[in-house]
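Peer 1: sequence unavailable; structure follows:
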């Protein structure tokens, strides 16, 4: 017993089966400590002991503890149908850091939980899937979730409703439209429609309340009662004193024991962006990743040539620039207005340069005390060091001055690797509230590399290569391996933009079997640095690499064990979760993975709405990988897996002269692709289909890794395709082509001798803004523009 602590009673006699309470009291002079109390019992020659973990907190200080949360707190299952998941989180209080053991009780007969026991890390959510077998009886039950950590115990309840097989219980869903809204301080408010959608004959009233409104924002009405199927409007208004803010507003509906919610991403701006300015805030200009800047008025077909156009300067950095530079117009920094170029490097540094003069406005390191950048893990893909690899993303309306979000890898003095998410003030580079956030994750799975029923994210085994996606005030990131060095699996993660805390996780190969190799586990997301794509409905699109895929499908056509290696993916973010909504795998997908001929080297481009000859509108996406074929999918019906054919919207087998390590660009109904060792090819779109042969092509070919083009234009005029050509000697060439005919080269950086020379950084794409072209290199950014 520690000093100053007494037990009452300290000795006593037990009768079998009858509990005895013992009170522990710490006097005011007791020292802060943690100790193990041993309870010793004797009866004749029998002796047994038990232990109690005791923590004494200083007077006036709250002891470390945790709270337990479950979301959602109610589930409705149908016997024999696919299970549903809830998320369980242990929330640390007063510096609590211990592991928390979890068990579930009260499951009705025929209902199983996966996993049923597990361990939580404070702050990291664990998904649990409940499934009712076909023999499960209809009814309601309360599942008790019991957690323990040392002497601490907490419980939470989950309400479960099971409907008989083939009979779905009355229920409703809650929806808001639009799902994102921007309002300006002091201006007219914005309106949101809220609807309770009846399911299975549901007819009851639904009460709705709002939460999460930022300061200075009001809702009218602030609470409402919905009749199923009848939309009601809520107006959100920001007062003139409201500051820049981003927030997730939650609409919570209740009806009897049923509870559902919907979220609205709200942006409040205290000032509008300067008129006529151009911002580049994300990879390839927008979330569709179309690579098009259609507001370029300076660079024209007549002005871009070796006489008038060339290298203006070079903005030096420490570390390789693998991420695409980002650009903001008319930013106020240090009392002056600048066009600002933001550059992230593998030295774990972020720079802000005056985009016109090259003056360094600020530079910030992402390294913690005593840390260095990661080594390259004996993998030349990202070398000689790993720091910030992926293209960051900017939210100009975030907080007081806006923020740039970056993911940085580092290694501490003990040899431990770290992956962290940072939010930096755009004007100073300082970490904002909640930044940095340590990236950790686990996901239920029993496949290769799993442990204790879960796949565990090991920071040292991964790099964040794909460009970050910011959508509906949530940040999305995907993870790749180091040169296929096992163990690894495929990870997609979501983080709240506001709190920088993890909100959802999806593992793409959690249950994949096998022993090792390209087709076991794996399934990395890397896309040669292209960005995750997002549509206006909140879905995330990407191509993942070689990995385990279940050729046995369930009744809905999805892999039976949830393994999606080498897939064209569509992931829903509805309800704050990451759920596979649809997918496409090639008919020979297993063979492609086994021989490392997967789709994962290429990026995904979301095409604008396309009409066919009959006037039908199609929502399409295009992607290509190592097999030199182009895959066009219908985003509303992607095709899934057919072992006999590629049953997708359009398949152009061998359309390219080499595999794709990058992604295309889009302009004026034309797709531009530059494969490895191939010329760049333009494919015209007619009646919502790509022409099977290119309409034009460049005379120059592009050595590994090929090229990821971008396009500048003024509306639909003066379209210029920009592309960087790599070479084995390290020298690079910037090309500019007439978008209407790639056979018409306007400029390349060798035409003026050594005047415009620069070095190549693998997988880089040109960034065009306000009359300048910015190209990342191993030692900085080369800047091109009009010379006169």
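Peer 2: Noted; the coordinates are in hand. Every value quoted in this text rests on a predicted model; they were computed, and no experiment measured them.
Peer 1: CA only for contacts and neighbour counts going forward, please
Peer 2: Noted.
Peer 1: which element is the residue nearest the centre of the chain on?
Peer 2: Taking Cα atoms, centre = their mean, the centroid of the chain lies closest to residue 476, which sits 1.4 Å from it. Using DSSP states H and E, the element containing residue 476 is strand 474-479.
Peer 1: what's the answer for residue 422, then?
Peer 2: Going by DSSP H and E, residue 422 is part of strand 417-425.
Peer 1: and that strand with strand 474-479, angle?
Peer 2: Here strand 417-425 runs at an angle of 150 degrees relative to strand 474-479 (axes from the mean of the first three to the mean of the last three Cα atoms, to 10 degrees).
Peer 1: packing partners of strand 417-425?
Peer 2: strand 403-411, strand 437-438 (3 or more Cα pairs under 8 Å, 6 or more residues apart in numbering; DSSP states H and E).
Peer 1: who touches whichever helix or strand comes after the last one?
Peer 2: When you say that, I think you mean strand 437-438. Counting by DSSP H and E, the element after strand 437-438 in chain order, helix or strand, is strand 442-444. Under the criterion Cα atoms under 8 Å, 6 or more residues apart in numbering, residues 114-115, 124, 126-128, 453-457, 505-507, 510 lie in contact with strand 442-444.
Peer 1: inside strands: which ones of those?
Peer 2: Those of the contacts of strand 442-444 mapping onto strands are 114, 126, 127, 128, 454, 455, 456, 505, 506, 507, per DSSP state E.
Peer 1: distance between the ends of stretch 568-578?
Peer 2: Across stretch 568-578, the terminal residues are separated by 16 Å (Cα to Cα, to the nearest Å).
Peer 1: quick one: it to chain centroid distance?
Peer 2: How far stretch 568-578 lies from its chain's middle: 10 Å, per Cα atoms, centre = their mean, to the nearest Å.
Peer 1: now do stretch 144-161
Peer 2: For stretch 144-161 - counting by Cα atoms, centre = their mean - the centre lies 30 Å from the chain centre.
Peer 1: buried set for it?
Peer 2: Applying a neighbour-count criterion of 16 or more other Cα atoms under 10 Å, one finds 144-147, 149, 153-154, 156-161 buried in stretch 144-161.
Peer 1: dropping in the other structure now:
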């Protein structure tokens, strides 16, 4: 049988046929297509591959030329069209949407002050943190931490802002903005913070990339608003916040800032101890510059009525502000005056326009007596509800539903009642949280109370109450309601539906009204020493948007990486051949053919054992395992590794020169073959019953992890670490899984879940995180690779059959 060299087509192999004139590889595409059909087109011959190792591998006689016989698995002339190139506007964009990390950019996550993180994964079943860190900072932290882009932003009483890595707590940058004031500068010995810097929670403009913080400096003694660039901590601007009439000796900036209408809103109240005179001030600072907006409604000798609640103010979609005020100093009487001019604006609820013009108000019938008994409404800010109402309460434990269109004036709420078992004095402080149908209220000395809101009838009633815990302002994340106990010491998570306490962890001492933050599965707690963070199960998560890589895929993609940000992706094309695309430094090379016949319904499997090395495996048209490799300079020819496959293969490598390949056999069980650097083993049966292609990865020498879908659509996991182990994870998987290891002891596993969305889970070294949705609609098994420690690249075929890619960590 004459041998025909491949020559310049592919320098590493030759083919032989029974006809010396059929030197198909030496032909151009046009010559090949003109070749006499009686000799080539549709002809059936035995064909042999002669790869560089000179071993002979015979392709079955059933291989047909022009059905990819001469080129597929021989990689001869590239006569077939590549997958379709990406267009600038794909006709169908997969509904995969990336999360670039939690955007908790203001107090309790949003301007409505709901404190609800709907993007958090389920924490169901958690009994403790999977990971935790603490960061000592240069001052006490009264403000709620903020989160954006997987950074945690923290402001201290030393007038310093930090950006901390969400996963480690290490400082990315810090910016000391001024020298804080000291308590002795406050009038009359009032106040309970020393030193006094940034107390109110800052706010982030994610579009502009700017954090705004208000703080007090000691010399000159005044408030300032700082604009800090969140990417590097650069100070962009400083604005004075001490207009005539606002005296820092009597006015404290305790409430959270808010951003709306391209304006930063800053509320002011009095210091602890009520040293007078102080007033209910709100300042508005246009972010583009311009005159300061001010609101201070008191006249004559009126004073008090400060806006001091840690939650600050709420904003509706039209930019209107809603606030509660504290005690005024009007004399108690019975009944209390109901003339607007006699009302000192104490113990009420206010609605202000974006330009800080008062629109409406609410004051309970006993507003003047609340003044006299120090039972502020202003201990908490209103909570805006989706039905156009707002919930308000205060120290008295009384709650009201008010219409946001008109608050009701004197004693005309939509509904009012005592908040379940809350005390009737010194009861509710800080802030609320909301997850339909419950408003979560922290009742000091009693516990956390859930009120069930009847939006249709504008009523609320008792839902559940969790005692044995004196809660701070709550938030909602992962199906749990989180609260830090008064003055710190304990973080607790309560079942959102029942109030049953699910998890508790110890934390450092903290100020009375601190509230935690939810960030990508981390719960972040401010303390007197800095911040502490606890991860309850959120890996993996996406850090970029999905981008098309083009192509028209006829299989699931598979990816491999040798590190350094380099990724290679392989897929079956519409010509049934193998195609590849690689990314190095952020740019894709474009799709290129590698030939071969990849069996319909099966995707390739790829792995790298080190820089410059790639190994790719396919199920051929004969259902055998075929292998091709790249050694840094060129591609080898194909070699057959035999077997009878009923799935696509996948491979892992735990060190240079080692390959482990896994397939499903005709018995539906898992089969294994490995290369030890010198030769291939025989096939090893590992049993089980697989309902998908297997997936394999390794996190280090001597370790293998293999995943597949079971017949009842759960996740099968087998691992080798000196001996084979196994487990079944009760996760609803509707595709084959794929896995990557972002580091030693770590695994990220992906699959399609409910409604064909992409889902993920992770092994953190001590347990599995929650199986959670990453969004989207996939039409293939996903594929993952970890091009640098702690990260992954995720690939999936979209609804337009092209490939889409996103990054995560």
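Peer 2: Looks like it arrived, so ask away. Given the structure is predicted, the values throughout are model-derived calculations rather than measurements.
Peer 1: follow-up on the earlier one: in PyMOL, how would I select just the buried ones from the ones in strands among the contacts of strand 442-444 of structure 1?
Peer 2: Only the buried entries of these go into this PyMOL selection, using 16+ other Cα under 10 Å:
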select buried, resi 114+126+127+128+454+455+456+505+506+507
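Peer 1: now the ones in strands among the contacts of strand 442-444 of structure 1 in a markdown table, with distance to residue 48 of structure 1?
Peer 2: Shown next, in a markdown table, are those (distance: Cα to Cα, whole Å):
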| residue | distance to residue 48 of structure 1 |
| --- | --- |
| 114 | 35 |
| 126 | 36 |
| 127 | 38 |
| 128 | 37 |
| 454 | 35 |
| 455 | 38 |
| 456 | 38 |
| 505 | 45 |
| 506 | 46 |
| 507 | 45 |
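Peer 1: now do the contacts for residue 159 of structure 1.
Peer 2: 73, 74, 75, 140, 141, 142, 143.
Peer 1: element containing it, please.
Peer 2: strand 152-163.
Peer 1: residue range in structure 2 corresponding to that strand, please.
Peer 2: Matched against structure 2 by TM-score structural alignment, strand 152-163 of structure 1 finds no partner residues.
Peer 1: and after that strand, which helix or strand comes next?
Peer 2: Following strand 152-163 of structure 1 toward the C-terminus (DSSP H and E): strand 171-177.
Peer 1: by contact count, what packs against the following helix or strand past that following strand?
Peer 2: Note on strand 171-177 of structure 1: by DSSP H and E, the next helix or strand toward the C-terminus is strand 180-184. Applying 3+ Cα pairs under 8 Å, 6+ apart, one finds that strand 180-184 of structure 1 contacts strand 190-199, strand 232-238, strand 258-269.
Peer 1: go again using 6 Å as the cut-off
Peer 2: Other elements packing on strand 180-184 of structure 1 under the criterion 3 or more Cα pairs under 6 Å, 6 or more residues apart in numbering; DSSP states H and E are strand 258-269.
Peer 1: equivalent range in structure 2 for the strand it packs on?
Peer 2: Taking TM-score structural alignment, strand 258-269 of structure 1 hits no residues over in structure 2.
Peer 1: how far is that strand from where the chain is centred?
Peer 2: That offset, for strand 258-269 of structure 1, works out to 19 Å (Cα atoms, centre = their mean).
Peer 1: how far apart are the very next helix or strand once past that strand and its match in structure 2?
Peer 2: The helix or strand immediately downstream of strand 258-269 of structure 1 is strand 292-293, counting by DSSP H and E. Mean deviation of strand 292-293 of structure 1 from its aligned counterpart in structure 2 after superposition (mean Cα distance after the TM-score superposition for structure 1): 0.4 Å.
Peer 1: quick one: strand 292-293 of structure 1 aligns where in structure 2?
Peer 2: Under TM-score structural alignment, the match for strand 292-293 of structure 1 is residues 116-117.
Peer 1: same question for stretch 93-108 of structure 1.
Peer 2: Against structure 2, stretch 93-108 of structure 1 falls on no residues (TM-score structural alignment).
Peer 1: which residue of structure 2 is paired with residue 582 of structure 1 in the alignment?
Peer 2: Residue 582 of structure 1 maps onto residue 360 in structure 2, by TM-score structural alignment.
Peer 1: just residue 664 of structure 1 next, same as before
Peer 2: Residue 664 of structure 1 maps onto residue 432 in structure 2, by TM-score structural alignment.
Peer 1: that match contacts residue 441, correct?
Peer 2: Yes - the pair residue 432 of structure 2 / residue 441 is scored as a contact, 5.5 Å apart, by Cα atoms under 6 Å.
Peer 1: compare the two (neighbour count), which wins?
Peer 2: residue 441 (30 against 26; other Cα atoms under 10 Å).
Peer 1: how far away is the more buried one from residue 747 of structure 2?
Peer 2: 39 Å.
Peer 1: repeat for residue 478 of structure 2
Peer 2: 21 Å.
Peer 1: and residue 558 of structure 2, by the same measure?
Peer 2: 17 Å.
Peer 1: who has more neighbours out of these two?
Peer 2: Using other Cα under 10 Å, the more surrounded residue of residue 558 of structure 2 and residue 747 is residue 558, with 28 against 22.
Peer 1: mind listing what that one touches?
Peer 2: Counting by Cα atoms under 6 Å, 6 or more residues apart in numbering, residue 558 of structure 2 makes contact with 569, 570, 605, 783.
Peer 1: how many neighbouring residues does the third one have?
Peer 2: Using other Cα under 10 Å, the number of residues around residue 605 of structure 2 comes to 32.
Peer 1: pretty sure it sits against residue 614.
Peer 2: No - between residue 605 of structure 2 and residue 614 there is no contact under Cα under 6 Å: 10.7 Å.
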